[in-house]
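Chemist: I would like to see how this sequence folds:
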Amino acid sequence: MLDKLDFLLALAQERHFGRAAETCGVTQPTLSAGVKQLEDALGVRLVERGSRFHGFTPEGQRALEWARRIVGDARAMRQDIDALKRGVVGHLRIAVIPTALPMVAQLTTPYRAQHPDVRFTILSSTSLDIGAALDNLEVDAGITYLDNEPLGRVSVTPIWREGYRLITAADGEFGAQETVTWRDVGRLPLCLLTPDMQNRRIVETLLREAGASPSPTLESNDTVVLLSHVRTGAWSSVLQQSFTDVMGLPPNIRSIPIVDPEVVHTVGLVVPHRDPTTPATTALVATAKALAARLASV
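Modeler: Sure, this is the predicted structure:
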């Protein structure tokens, strides 16, 4: 039964029979037959199918919810029992919003010092995709905003509070100022994250509320691209203070607090809401709490 539920999860992730089969390491006929056997066992049609995958039926959507819960619990059980024999081991997949990526090493490094047999995959992701990936068991945890958009059914651990900074040339229009307003920011040629990123949605809302019209001359889903353009002195951007603190800025670029209003958001760890959690996830939450305490004391 578990293998057939895995087929269902892969189909939800890939939205394509062939790619789902590749993900599961089976042939497409094997995957299709497995889904059909699951439908026969449940006595309902789960998948809208023709020559291609067309989505899930209402019964299929409900079965998918149960599949996520059952497969997630089965994986957690295996990891929990394995940890009794070998300690905390395994593979942690963490999806992170781009602006928080520079901070991840402050979480993974102390974690691995305590649990050297755990390896990591760190993925850059939008906040919306982090929620979907957690639901579909594609990742084990996420680092994202906690207080701006709905998070879904997750357990949260706040880690740090994040303010916004104008990153601009020191010899530019506002380069000599100690603070700038959001209206000031709207006057500059900006490079910003793409609209699918929550950071971009936050920045656009604040610019509009200040009476500015957000119209970036360059956008990217990669903060490294933004920073490389700001370094030329020809563009400005809006990034979080932690990003510039960790990545560093050249002498010709300044990081200036944005006020009127001064906005702060909480960034933290999100993990699936499950009891008990896996030993690796439990250890990750403990490390996140220790990091939060350390940052709060600085």
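Chemist: make it CA atoms for all contacts and neighbour counts henceforth
Modeler: Fine.
Chemist: Tell me the helices and strands packed up against the host helix or strand of Thr168.
Modeler: Element membership of Thr168, judged by DSSP states H and E, is strand 154-169. If contacts are counted by 3 or more CA pairs under 8 Å, 6 or more residues apart in numbering; DSSP states H and E, strand 154-169 sits against helix 223-230, strand 237-240, helix 241-247, strand 253-259, strand 264-272, helix 279-297.
Chemist: now that strand and helix 279-297, what's the angle there?
Modeler: Using axes from the mean of the first three to the mean of the last three CA atoms, to 10 degrees, the interaxial angle of strand 154-169 with respect to helix 279-297 works out to 50 degrees.
Chemist: Can you say which of the helices and strands packed on strand 154-169 is packed in most?
Modeler: Each of those was assessed for mean neighbour count using mean count of other CA atoms under 10 Å. The highest is strand 237-240, with a mean of 23.
Chemist: Could you also give me the structure for this next sequence, so I can compare it with the first?
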Amino acid sequence: MQLRALRYFVTLAREEHFARAADICGVAQPTLSSALNSLETQLGKRLVERDRRYIGLTEEGRAMLPWAQQLLAAHEAMVHAVEALGGPLRGEFRLGAIPAAMPSVGQFTQALLRQHPGMTLSVRSQTSREIMRAIEAFEIDAGVTYLDHESPSNVISVPLYAERYVFVTAEAGTQRESGAVSWQEVARHPLCLLHQGMQNRRILDGLLDAHGLSATPRATADSYIALLAMVQSGGLATVMPERYVDLIEGTDWAHVRPLAMDAAISRIGLVVGDRGPLDPVAAAALNCARRIAGESMRD
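Modeler: So this is what the prediction gives:
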């Protein structure tokens, strides 16, 4: 059984499109289809339902998928283990990060690439649930996500920092209020927030509910950049992690105030799959995260 054919199969299952899967694998579509046909012949089972286009995996294909993912990941980890004996790691490091953590990704990536200059980095913006699914499917090497709310399972985690929130409005040319904002004041404003598929929004909803309040935003989005654009246009306000403040600091339209909270809301950290033996790439990520966390504690 060729690893190449397994890689085509796993890619097709993820992309659900023959041409797109072939493009990602760097082969022509007939080459990918031929390899899949050979794999099905070797197994004596049909793995993919198709009629000129991808329809889905058969029952046998769905049963085989997690094992194919695991075989490919084990082969990649084996290569990394051999490489690690000779020096810095090489290849692509795949990182998933929740939108709330994107401003903090730079510090981690700088540390990783400095330690392993032969590596390249691919960063994906994903929800916390997408990160966990991608780790389970061996599609990413690590994730940066929430550790305390909807806590991830079957992972090794390293806390990086505690998240706090700020309230952002557009009040250019007006008398600006100062001091912390209460949740009651937040609820009185017309809001734009992340949609409820994002864990940050579910955390905010929980905090409001704890004060007997609820939010019915006038607009939702899946990125903080979109929220800031809506706030800048006027009429709306938003709540976002304080680490985004650097993006709008010094602008003439943004008015940022802290939220009235007794403590940090939740921890954000790096997670990798809790598997043995641990892929050297995952181990390298954990080492970088621990170094960053240690430096943060000293500060």
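Chemist: what comes up buried for the strand holding Thr168 of the first structure?
Modeler: 154, 156-169 (16 or more other CA atoms under 10 Å).
Chemist: So which of these is the closest to Val271 of the first structure?
Modeler: Lowest distance from Val271 of the first structure to the buried residues of strand 154-169 of the first structure (CA to CA) belongs to Val154, with 5.5 Å.
Chemist: And the counterpart of the closest one in the second structure, how close does it get to Val271 of the second structure?
Modeler: For Val154 of the first structure, the aligned residue in the second structure is Val155 (criterion: TM-score structural alignment). In this structure, Val155 of the second structure lies at 6 Å from Val271 of the second structure, with CA to CA, to the nearest Å as the measure.
Chemist: circling back: of the helices and strands packed on strand 154-169 of the first structure, which is nearest Leu190 of the first structure?
Modeler: For these, distance to Leu190 of the first structure was read as CA to CA. The smallest value, 5.3 Å, belongs to strand 237-240.
Chemist: what does that closest one correspond to over in the second structure?
Modeler: Residues 238-241 of the second structure are matched to strand 237-240 of the first structure when aligned by TM-score structural alignment.
Chemist: distance between the matching stretch and the chain's centre?
Modeler: With CA atoms, centre = their mean, to the nearest Å as the basis, the distance from the averaged C-alpha position of stretch 238-241 of the second structure to the chain average is 18 Å.
Chemist: Ala170 of the second structure contacts Leu228, correct?
Modeler: No - using CA atoms under 8 Å as the test, Ala170 of the second structure is too far from Leu228 to be in contact (9.4 Å).
Chemist: so who does the nearest residue to Thr179 of the first structure once chain neighbours are set aside touch?
Modeler: Of all residues beyond its chain neighbours, the one nearest Thr179 of the first structure is Pro257 (5.1 Å), with distances taken as CA to CA, 6 or more residues apart in numbering. Pro257 of the first structure makes contacts with 163-166, 178-180, as judged by CA atoms under 8 Å, 6 or more residues apart in numbering.
Chemist: can you check Asp117 of the first structure too?
Modeler: With CA under 8 Å, 6+ apart, Asp117 of the first structure has these contacts: 88-90.
Chemist: just to revisit the earlier point, and the strand holding Thr168 of the first structure with strand 253-259, angle?
Modeler: 120 degrees.
Chemist: Once aligned, what mean separation remains between strand 154-169 of the first structure and the second structure?
Modeler: Once the two structures are superposed, the average separation between strand 154-169 of the first structure and the matching residues of the second structure is 2.3 Å (mean CA distance after the TM-score superposition for the first structure).
Chemist: Packing partners of the next helix or strand after that strand?
Modeler: Beyond strand 154-169 of the first structure in the direction of the C-terminus, DSSP H and E gives the next helix or strand as strand 180-181. Here strand 180-181 of the first structure touches strand 253-259, going by 3+ CA pairs under 8 Å, 6+ apart.
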